[in-house]
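K.L.:
Take a look and give me a structure for this.
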Amino acid sequence: DSDVIIGKYAEGKMYNGTQVPFKNGKNIKDASIITDHILSTLAPHKMYRRAMLNQYDVRFPDSSYIPVEEDQVFNMKAYSVSRKISILADKDYYYWNQREDFGNLGKSSSYTYNEPWKYLNILSEVFNIIEASPNWTLAEQSRLKAMYIGRLFNSSYTTVIEIIKLQKNEQEREKLIAGLRKIINERMDAQSINEVRQASRWMVLGIKYGMNDEELSNLETELFSGEKSLAQNIQSINGETVKNLSIHGRTCAIPVDFLKKETSLGTK
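P.N.:
Now for the predicted structure:
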């Protein structure tokens, strides 16, 4: 009686390093949207109950409104109305293959966040879906907003800082930042922001408190400048190691535990 079934991914021919979730082999009949890593897989390689899709009009959005990451909108809508989401991880169900020319839709000239409205529309629409869900409590909605913006701002292939730099001029960059600031201020409370994963939270805080694109880039440089910077203005708050930084006169506690992990892995 599942509405969505997520099958285990496997490394197929010419596997390109994309995440393969659910490696532990555990089947979950009634999976939690919060704790079972469902939000880590928003590609449409799943099984869906047709009656559910039709009842709630779950469809891919029009490309004139959501031209990028439209599968994320589709899946978030499906998740939001599903009575039960199940995971099949006992064996391989979907093989992740790479085309021989290493091409895909994501590499086309039109499939890019090169205009502010593209990025703003997907974040706004996903938040609309989360808030309209008949199944998720207010606490779950708050947590899911944090989880989604954390994913969107710092994905495996780009960050919001890089998206801002893609815009064609300063006016467009500021338009994007202002739009993101409006969404964050109006649709995320303090608890929701505190639940954003550390690798993205500094970006959310920087945008929330008025940084422009140059200031965000400078903040990125300061955070990632090495072990010496991590030793300055450090304290522990609620189990997190935070670095106190001034953002437009406001002292903000920026979590930096994730930087220590990246440094230890030799990635930064």
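
K.L.:
From here on, just use CA atoms for contacts and neighbour counts.
P.N.:
OK.

K.L.:
isn't there a strand covering residue 251?
P.N.:
Yes - assessed with DSSP: H, G, I helix; E, B strand; the rest coil, residue 251 lies in a strand.

K.L.:
Touching, it and residue 245? I think so.
P.N.:
Yes - checked against CA atoms under 8 Å, the pair residue 251 and residue 245 is within contact range at 5.5 Å.

K.L.:
And these two? Which one has more around it.
P.N.:
residue 245 (18 against 11; other CA atoms under 10 Å).

K.L.:
Would you mark the buried spots in the particular helix or strand that has the more buried one in it?
P.N.:
In the assignment (DSSP states H and E), residue 245 maps to strand 240-247. For strand 240-247, burial by neighbour count (16 or more other CA atoms under 10 Å) applies to 241, 242, 243, 244, 245, 247.

K.L.:
Now the second one, please; I'll put the structures next to each other:
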Amino acid sequence: MTVKVSVVIAVYNPGKYVEDCVSSLLRQSLTPDEFEVFFVDDGSTDETPARLDQLAAEHSHMHVIHQESSGWSGRPRNTGIAAARGEYVMFVDHDDWLGDEALERMYDYGKANDADVVVGKMAGIGRPVPQELFRVNRPRATVENAPLIDSLTPHKMFRREFLNEHDMRFKEGRRRLEDHVFVAEAYLRAKSVAVLGDYLCYYHITRDDGSNAGFQRFDPVGYFGNLREALDVVEELTEPGPLRDKLFSRWLRNEMVERLRGNRLLKLPEDYAEELYREIRGVVTERFGPGVLARVALTQRVVAGLVIADLYQDVRELARWEAGIKPTGSLTSLAWEGGVLNVGLSAEYEVDGAPMTFRRDDDRDLLGLPLSDKALKTLADQGIALDAPLDRSDVDLVVRHREDATQYYLPVNCETHRLEAGDGSFRQQITARAVLDPETAAAGAPLSKGIWDLHLRIKSCGWSKETRLGAVRGEDVEAGRLAALTGEPRRMVLPYWTDGPGNLSLDVDQHTGKLEREAVALMDPAAGVVDGSTVRLPLPLHLAADSAEPVRLRFERKNVGKFPADAVVDGRTVSAPLLLGQLTGRRWAVRIGVPSPARGEARWTRLPVDVVVDAEGTARVIDRHTPPAKPAAEKKPARPRPTRPLWRRAAGRLKRALTNQQKKK
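P.N.:
Have a look, this model is predicted:
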């Protein structure tokens, strides 16, 4: 059988972190004869070589190549390309891992679209990854019609014949950005690039020990020398003009301007920060013209203009101001309707704890940046106006899986509002309504079982910052925070507040036992009543009226038994007959059984009410936290105190008198 995919992994002293990578490869849905793995050990000095040799001995499709240390990833990746036999070559880092179906899905998608390069959706565990690129599937992506240039890491599939046809290999030696050079060339030479956005293929991991190669402080001279090589590739393969400017703006934005903003600059040692600034300025003034600056957001353009004018102190002052910018969001409404959760919110930026304000000058909205008069004049001379593009401000609401960082964008409708702030200034507030359908939120598919956190991202004037949603909320929000049954087969989705901050999260398909705790807040025990032999109880669930929801009810008592009841659901109420003959004379816990497809059966949750049936067969509903009544204890008559004989009392007095005399002596 033809090998479909060759996985190449450069390995150097990964320690325990290689195990997650290995496990993900062993879980792949491709069969072992459909893919092969090459671990290229680049002179590891830990226990990894022996571990990999053992792995290769146990699995015939896994191979190990040992070589002397080359100092970086380029040479071992090239060694892997030379050894590969697959139609496609996939590069993986030794401390990252793959989704279980990643290789199969990426291969099939690449073949279906005759792609030279296949880019699979990525998630960053503790580190950033591109977001916009993976909003949708892009079967025919190019650097012109998609933000491909935002993703320059090598963790992609490349058709092996394509690499050989153009003699494409990684630059070798101890250097930086060899992946930028390789991937940029691949994008520009490829006949077709396919972006798979509806399945999470690659998990980009931050190691606990902080030793990821990309996180280490670099030598600015060497780093920006290597960056120029990536720019050289773009210049070789494009003509001067808008496309080249667009591609160059990626490096200006990500590798230069963003390093000089906010805490990212301020946390650096002063001498290192100045050296970094000087090297950045060298590239900007040498390689980037006005067309490149025009391609970045307003605040990024301001920083670039200050760099060109060599106004380093203004760069630092602006960084100090930007370090105080924080996104804020308020949850204004929450309600289920037809199995869909509607979320209302408002959002804006704050600076140092106060709302960000803008200035109005005639018909212009202006940023109020803390810049010197010289800086303002210099920017004006460069044609960099401080007009705030507030009409383009918006928000995203993202639902993100807590364990594996899988995330999806929710449909959102936004409106912007101006709020007067005095002295001719104003605030901008964004209101939005989002729709969360648990059965389609995962790119048209249902959200998987687990905890999903909601994240709010505000985008305005070149800032894009993220915060959680829910800690600040309106008074009426709690009333809509009910569990609901969605999908077929039915499963429960529970919105809840996280411990501590109180942010909004979803428990999908009863991943935890939170319903029992949340039921205390979502139910009023006093609303439970008994009418004859029928008990009616409130539910912590949003259910359609007259629905035939598969919710069950039972009464139970430890060491006595469990008695199911025929439950009838009507909206937020469940009714059931009381089998008084079986329940008489005892206090019973009440549990509801809510379906869980993942468990294959109902999960039973105790409600915050108990049912008490007295000896006469009369029943009532009480708060489960009410202590059981104790029968009144009978008051026993006081026992008469025996009277001592007279002689005993006299003997006692004589004894005490003799004792006192002895003490006086």
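
K.L.:
could the buried residues of strand 240-247 of the first structure be laid out in a markdown table, adding distance to residue 117 of the first structure?
P.N.:
Output for the buried residues of strand 240-247 of the first structure, formatted as a markdown table (distance: CA to CA, whole Å):
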| residue | distance to residue 117 of the first structure |
| --- | --- |
| 241 | 35 |
| 242 | 33 |
| 243 | 33 |
| 244 | 33 |
| 245 | 30 |
| 247 | 26 |
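
K.L.:
Greatest separation within those: which pair is it?
P.N.:
241 and 247 (18.2 Å; CA to CA).

K.L.:
if we can go back for a sec, who does the strand holding residue 245 of the first structure touch, helix- and strand-wise?
P.N.:
Counting contacts by 3 or more CA pairs under 8 Å, 6 or more residues apart in numbering; DSSP states H and E, strand 240-247 of the first structure packs against strand 234-237, strand 250-255, helix 257-264.

K.L.:
who touches the first one?
P.N.:
Right, strand 234-237 of the first structure. 241, 242, 243, 244 (CA atoms under 8 Å, 6 or more residues apart in numbering).

K.L.:
Likewise for the longest one?
P.N.:
The contact list for helix 257-264 of the first structure (CA under 8 Å, 6+ apart) reads 198, 199, 224, 226, 227, 240, 241, 242, 268.

K.L.:
swap the cut-off to 10 Å and go again
P.N.:
The contact list for helix 257-264 of the first structure (CA atoms under 10 Å, 6 or more residues apart in numbering) reads 197-200, 223-224, 226-227, 230, 239-243, 265-268.

K.L.:
helix, strand or coil for the aligned partner of residue 118 of the first structure in the second structure?
P.N.:
Residue pairing (TM-score structural alignment): residue 118 of the first structure is matched to residue 222 of the second structure. Following three-state DSSP, the label given to residue 222 of the second structure is helix.

K.L.:
hang on, the earlier thing: okay, the angle between the strand holding residue 245 of the first structure and helix 257-264?
P.N.:
110 degrees (axes from the mean of the first three to the mean of the last three CA atoms, to 10 degrees).

K.L.:
rewinding a little: any idea which of the helices and strands packed on strand 240-247 of the first structure is most buried?
P.N.:
strand 250-255 (a mean of 17; mean count of other CA atoms under 10 Å).

K.L.:
which helices and strands does it pack with?
P.N.:
In terms of contacts (3 or more CA pairs under 10 Å, 6 or more residues apart in numbering; DSSP states H and E), strand 250-255 of the first structure is packed against helix 198-208, strand 234-237, strand 240-247.

K.L.:
could I get these as a markdown table with distance to residue 111 of the first structure?
P.N.:
As requested, those are arranged in a markdown table below (distance: least, CA to CA, whole Å):
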| stretch | distance to residue 111 of the first structure |
| --- | --- |
| helix 198-208 | 23 |
| strand 234-237 | 41 |
| strand 240-247 | 33 |
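
K.L.:
Of all the ones you listed, which one comes closest to residue 172 of the first structure?
P.N.:
For residue 172 of the first structure, the closest of these is helix 198-208, at 15.0 Å, according to CA to CA.

K.L.:
just checking, next helix/strand downstream of that closest one?
P.N.:
helix 213-223.

K.L.:
Could you tell me the angle between that following helix and helix 198-208?
P.N.:
Going by the same axes, to 10 degrees, helix 213-223 of the first structure makes 140 degrees with helix 198-208.

K.L.:
Could you list the residues in contact with helix 213-223 of the first structure?
P.N.:
160-162, 164-165, 170, 173-174, 176-177, 202-203, 205-207, 210-212, 224-225, 229-230, 243, 245, 247-248, 254, 256, 259.

K.L.:
out of these, which are buried?
P.N.:
For those, buried by 16+ other CA under 10 Å: 160-161, 164-165, 173-174, 176-177, 202-203, 205-207, 211-212, 224, 230, 243, 245, 247, 254, 256, 259.
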